[in-house]
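Asks: I'll drop the sequence and a predicted model, then ask my questions.
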Amino acid sequence: MSAPDTLGYQPGHPWYYLLGGDVLPPKSIRFEVRLEGYKGYRRDEILSAANKAEPQRSQSLRKIRDEVMRSLRLNISRYREVARELHAYRREHADQPLPTCSASVHTSMGLKFSHIYNDFGHLELLDSLPQQVDLFDLLL
């Protein structure tokens, strides 16, 4: 079986899923983020926090990382739910001609992909920052 022709649409676009595009696993999404060198929409905020003096630097970066990890967990959980909905939608509409507009499940898939993509971008940037010893970590 050959890969579907998504007409150049990428996984962040609803038409990618409407045209039969694959649901990418989170590991593949993170790999794409690394390949593109994407740093996420919070790039400036993260770099600003990284330029603070200690201990504000560590506290700010830890807070951002915690927020990103919480967001990523929620987004991956929802992504899996929507992927199941997409597979059910595809089964139900397998014998029908291609619709002229995307359904909400296609939009949801594109949005969740984009949210996960951004979360991984933030993590990649956070992971790329030079590590500084945090005296508060040594006390734990």
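Replies: Ah, there it is. Numbering: from 1, shown residues only.

Asks: alpha carbons only for contacts and neighbour counts from here, please
Replies: Will do.

Asks: how close does residue 34 get to residue 83?
Replies: From residue 34 over to residue 83 the distance is 23 Å, taken as CA to CA, to the nearest Å.

Asks: more neighbours: those two, which one.
Replies: When neighbours are counted by other CA atoms under 10 Å, residue 34 and residue 83 differ, and residue 83 comes out ahead with 19 against 15.

Asks: let's bring in a second model and compare:
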Amino acid sequence: MKNNSLFNQYEKLKAKYPDVIILIRITDFYHTFCKDAQIVSSLLKLELVNRTAESNTYGVTGFPASKLDKYLKTIVKSGNKVGICDQLHDPKHYPKDLYGRTIYPDAFNSYSPGHPWYYHLRGPIIMPQHIQPENIDNFLDVDVPKDLIKLERLQSKHRADLNKDIKRYLEVAESLDPDDINSCTSMSLKYNHIIYHLSYLKILSLKAGEQTTLFA
């Protein structure tokens, strides 16, 4: 199957086979969405991730291709019919990231860079200068020091911590092994640490009524 939009392909297949659970393989993982994802995650005790696209929220789950035979028996025994879609393209034609690793288009789009599966599915590494706070709502209640000196000290601390996390983020990125879930988890944690410090610094700047440079 061609790798356009993974979710769009799922929707087309589901419209054609509404009574069948659709499993789509990309790299070494099988994915399914929406109601199928709810059924599969419940039967197999897998994580169900909610994603939003074009104002629509849908569930997605997946499992390693190596477990297909085992999981397929469980799904079928529960009375469900299953349709399996395998990829037909040659990975050698895919683009490479900055570290020479293959990027599988659209496979990772169901996850954010803050999730280990994003890296497991060969999502491209985002350079620190391109990382932006995703949502600062959780920081709106931050107690901002009224004393300017204390405020500057707090900002300096977060900048220092941010720079440390950026350094570590780049180190983890260089040694990232997409097939090692622990390595992917470390990468997602470092990304989330950067998001945290950027968000905190942004809300401090907004509440202090001044513009600050997030990257030193």
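Replies: Thanks, I have it. No experiment lies behind these values; they were computed from the predicted model shown.

Asks: what's the TM-score here?
Replies: Here the TM-score for the pair of chains, by TM-score structural alignment, normalised by the length of structure 1, is 0.66; 107 aligned residues with a CA RMSD of 2.2 Å.

Asks: all helices for structure 2, in order.
Replies: Taking DSSP state H, the helices of structure 2 run over residues 6-16, 34-44, 68-77, 116-120, 148-174, 181-208.

Asks: what range in structure 1 matches the longest strand along structure 2?
Replies: Longest strand of structure 2, by residue count under DSSP state E: strand 56-64. Using TM-score structural alignment, strand 56-64 of structure 2 lines up with nothing in structure 1.

Asks: equivalent analysis for stretch 29-37 of structure 2, please.
Replies: Under TM-score structural alignment, there's no match for stretch 29-37 of structure 2.

Asks: buried set for that stretch?
Replies: Neighbour-count burial for stretch 29-37 of structure 2 flags 29-34, 36-37 (criterion: 16 or more other CA atoms under 10 Å).

Asks: what's in contact with it?
Replies: 7, 10, 21-25, 48, 58-65, 121 (CA atoms under 8 Å, 6 or more residues apart in numbering).

Asks: could you do stretch 136-149 of structure 2 as well?
Replies: 151, 199-200, 202-204, 207-208.

Asks: quick one: distance of it to the chain centre.
Replies: 28 Å (CA atoms, centre = their mean, to the nearest Å).

Asks: how about that stretch: buried residues?
Replies: In stretch 136-149 of structure 2, counting by 16+ other CA under 10 Å, buried: nothing.

Asks: what's the span of it from first residue to last?
Replies: Taking CA to CA, the span from the opening residue of stretch 136-149 of structure 2 to its closing residue is 24 Å.

Asks: that older thread, give me whichever of the helices of structure 2 is most buried.
Replies: helix 116-120 (a mean of 24; mean count of other CA atoms under 10 Å).

Asks: in structure 1, what stretch matches it?
Replies: Against structure 1, helix 116-120 of structure 2 falls on residues 14-18 (TM-score structural alignment).
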